[in-house]
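K.L.:
give me a 3D structure for the following:
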Amino acid sequence: MKISQFSFTISLLFFTFCTLAQVQETKTANLMGSVFQITIVDKDSSSARENIQKTIDEIERIENLISEWRPETQISQVNHNAGIKPVKVDREVFEITKKGILFSKITNGAFDISIVAMDRIWIFDDSMEKLPSKKSIKKSVENVNYKNIVLDSINSTIYLSKKGMKIGFGSIGKGYAADKGRQLMQSLGIKGGIINAAGDISTWGTQLDGQPWKIGVNNPFETGETIAVLAFSTDKAVTTSGTYEKYAEIDGKRYSHIINPKTGFPSMGITSVTIIGENAEMCNGFSTSILVLGLKKGLNLIKKYPEYEYVILTNEGSVIRNF
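P.N.:
You can find the predicted model right below:
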């Protein structure tokens, strides 16, 4: 009887040890034209590698639905049939398009998924020496207007009513992919992880040692310094949109690569916008929109959504935050 009890005790201790013996694994992959970094806390290295690959497969699945660069995707088919006919799409594609149009409506067009149809008259490789003409700027956005995107919810179709139009999800697609990766991992029982989709970050749970995930918001005016450090131990997302990495400098003035889809002119006044919320897709929509809207209108927008926090860095170096 004593031997039996002893065996049971050893088995129980072994089971407990195996349950607690977890690992934290990270992998970097080129996905959706950007660098993704995926970190998860799992029971062992083999399981972690397998689950990270499942996350990569999920992100690639999304890219194969919404990429405007791959000719076989549903979004490419929508663009190809602009001004011709509606295209039936998966419900998932329909819903992300619907979300893009929602942002267009609440920002009065400062955010617009049809901006991918804009003529590329601005060049951000240091070769641009003078501003485009007012006429060319005006003409560049002729095919940009979210109001010409026609959704049919019953038939799950998307129709671009003007020939030459295109839609794309460069602004919210990576955040959406990060959120879907997190959702998949949670459904498989992974208790903690962080997916960094080229700056669109989705987190859940904690690190292996129980510490929260920590994310620094860079200060582009001071190399190596941060303007805020964020710590998350629950489902959270954070995205940063900035004007400081890609820009054209003409006559001593910087013009950012973030273009106002209504005017065709680069956004001005704000250096970076960081948004914190529950999902990266929404956060990215807000961060991009605020850059385009400018400080006053941008603050007016985000204050209508108190569940989202923000860190805004102005061109003068002022930091505005609500946490």
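
K.L.:
CA atoms for contacts and neighbours, from now on please.
P.N.:
Noted.

K.L.:
from memory I52 sits against I38, does it?
P.N.:
Yes. Using C-alpha atoms under 8 Å, I52 is in contact with I38, at 6.8 Å.

K.L.:
what do the two both touch?
P.N.:
K27 (C-alpha atoms under 8 Å, 6 or more residues apart in numbering).

K.L.:
what does the lengthiest helix in the chain rub up against?
P.N.:
Ranked by residue count under DSSP state H, the longest helix found in the chain is helix 45-66. For helix 45-66, the surrounding residues in contact (C-alpha under 8 Å, 6+ apart) are 23-25, 27, 29, 31-32, 38-42, 70, 72-76, 93, 168-169, 173, 177-178, 180-181, 184-185.

K.L.:
another one to check against the first:
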Amino acid sequence: MRRGSNKGRRARRMLDRRGMGGIVRSAFAAALAEREASPGYYLVLGRQAMACQFQIFLRPRDGSFVPAVHEALNEIDRLERQMTVYRDDSEICLLNRTAFACPVPVEERLYGLLRRAHEIGRQTQGAFDITAGPLIRCWGFLERKGRIPGEEELDSARAVTGWDKVLFDDGNHSVRFLRSGVELNLGSIGKGYALDRAAELLRSAGLNDFMIHAGHSSIYASGNSNLGPGWEVSIRAPHAPGASLGTIRLVDEGMSTSGTGQQYFVVDGRKFGHLLDPRTGWPSRHNSLCSVTAPGAAQAEALSTAFFVMTPEAVRAYCDSHPEVGSILVAAHENAAVLVWGLSLKTGSDPEN
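P.N.:
As a prediction, this is how the structure comes out:
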């Protein structure tokens, strides 16, 4: 993410850990006492959650909002406890264990997220599907130990994947599974949802200019940066480490990038990435990177996951029918064209505005 030119720019990172709130606030007060901050100077608080680093960028003049940032980070912690599949006491794990036996009431906001996930799954004709938990498990990606499942194991996982196995009760905000073995996994929308909730809390506290990201792959940008309207974000080049496809400017919107550059395993020279096509049960091999912009980070994350396993024609059709959504798609082969729909990608060859 761009923070201005490299010369004469300082970025001060202050990591918020439990028990260090007073230290961080004092450090922010000292930073604000400086007479003038350069355009690339931001105040940054972060926290480890959901297997990545969340960071919130503030303009120096907004240091008084540090307590609100702490509350936003605390909310991210709460959401991780609610949605993770790695804690037996999480609400999602409780749902996965008991929803076949009887309907399970779900917290109102989480229920709304499940409904949104269902709708995006319908819009993408099954390319996005949070019921793919059994597929993720049988490929070994849940334990981050990738393996090729046997045909019988894969067939069994496919048999309990799909929204037709889930029954919603909007009146009671409850969920019931119609097959034993159904398993929800929110890993393809949860980080974006946490960003949206954090942004909601920051805005309710009166903060309008900020950028927040989850491991750099999911972002929500609000208001203005030090450099002007919006926040300029670089899109990495999938086939050239350290290189960039260009930059886009985010204004009151979310962005998510999906790719298999870090999570994959290799068998007999063949690469198997962690992004599975829930319609086939196999890792997608068509694309190497997909970035999506949307009004919210949860929507962007879900769609970048779906678009990654979709054809370029299907992605273009979706963006054409949803003008609030933009996408960048790069195919898996090294000389693939960069396909762009619904957004402005500024490359190094573009003239300065």
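
K.L.:
related to what we said a few turns ago, please pick the buried ones from the contacts of helix 45-66 of the first structure.
P.N.:
23-25, 31-32, 38-42, 73-76, 93, 168-169, 173, 177-178, 180-181, 184-185 (16 or more other C-alpha atoms under 10 Å).

K.L.:
on the three-state scheme, the counterpart of A159 of the second structure in the first structure is what?
P.N.:
Using TM-score structural alignment, the partner of A159 of the second structure in the first structure is E142. Assigned by DSSP: H, G, I helix; E, B strand; the rest coil, the conformation of E142 of the first structure is coil.

K.L.:
now do E142 of the first structure: how many residues are near it, please.
P.N.:
19 (other C-alpha atoms under 10 Å).

K.L.:
how many neighbouring residues does C18 of the first structure have?
P.N.:
Neighbour tally, C18 of the first structure, other C-alpha under 10 Å: 12.

K.L.:
likewise the one 10 residues further on?
P.N.:
Residues within reach of T28 of the first structure, counting by other C-alpha under 10 Å, total 15.

K.L.:
which parts of the stretch 151-300 of the first structure are strands?
P.N.:
157-160, 192-197, 200-204, 213-218, 226-232, 236-242, 247-250, 253-256, 270-277 (DSSP state E, counting those that start in this stretch).

K.L.:
in CSV, list those strands along with distance to L131 of the first structure and mean neighbour count.
P.N.:
Shown next, in CSV, are the strands of the stretch 151-300 of the first structure (distance: least, C-alpha to C-alpha, whole Å; neighbours: other C-alpha atoms under 10 Å):
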stretch, distance to L131 of the first structure, mean neighbour count
strand 157-160, 31, 24
strand 192-197, 33, 26
strand 200-204, 31, 28
strand 213-218, 30, 16
strand 226-232, 32, 15
strand 236-242, 21, 25
strand 247-250, 7, 18
strand 253-256, 9, 18
strand 270-277, 20, 25
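
K.L.:
quick one: those strands as CSV, columns for distance to C283 of the first structure too.
P.N.:
Output for the strands of the stretch 151-300 of the first structure, formatted as CSV (distance: least, C-alpha to C-alpha, whole Å):
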stretch, distance to C283 of the first structure
strand 157-160, 24
strand 192-197, 13
strand 200-204, 8
strand 213-218, 15
strand 226-232, 15
strand 236-242, 6
strand 247-250, 23
strand 253-256, 20
strand 270-277, 5
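
K.L.:
between those, which one is nearest to F124 of the first structure?
P.N.:
strand 247-250 (5.1 Å; C-alpha to C-alpha).

K.L.:
what stretch of the second structure does that closest one fall on?
P.N.:
Using TM-score structural alignment, strand 247-250 of the first structure pairs with 264-267 in the second structure.

K.L.:
same thing with stretch 278-290 of the first structure?
P.N.:
Residues 295-307 of the second structure are where stretch 278-290 of the first structure lands, counting by TM-score structural alignment.

K.L.:
how far does the matching stretch sit from the chain's center?
P.N.:
7 Å (C-alpha atoms, centre = their mean, to the nearest Å).

K.L.:
rewinding a little: next SSE after the longest helix of the first structure?
P.N.:
Using DSSP states H and E, the helix or strand that follows helix 45-66 of the first structure towards the C-terminus is helix 74-80.

K.L.:
please list all residues in contact with the alignment partner in the first structure of A331 of the second structure.
P.N.:
A331 of the second structure maps onto T314 in the first structure, with residues paired by TM-score structural alignment. T314 of the first structure makes contact with G269, I270, T271, S272, L295, according to C-alpha under 8 Å, 6+ apart.

K.L.:
from I259 of the first structure, how far off is T314 of the first structure?
P.N.:
According to C-alpha to C-alpha, to the nearest Å, T314 of the first structure stands 17 Å off from I259 of the first structure.

K.L.:
who's in contact with the match of A159 of the second structure?
P.N.:
By C-alpha under 8 Å, 6+ apart, the contact set of E142 of the first structure is M118.

K.L.:
residues in the second structure aligned with stretch 72-84 of the first structure?
P.N.:
The aligned range for stretch 72-84 of the first structure is 89-101, by TM-score structural alignment.

K.L.:
tell me how far the matching stretch is from the chain's mean position?
P.N.:
Taking mean C-alpha positions (C-alpha atoms, centre = their mean), stretch 89-101 of the second structure and its chain are 23 Å apart.

K.L.:
and for stretch 197-204 of the second structure?
P.N.:
The mean C-alpha position of stretch 197-204 of the second structure is separated from the chain mean by 16 Å, C-alpha atoms, centre = their mean.

K.L.:
contacts for that stretch?
P.N.:
A68, V69, E71, A72, L73, E75, I76, N208, I212, Y220, S222.
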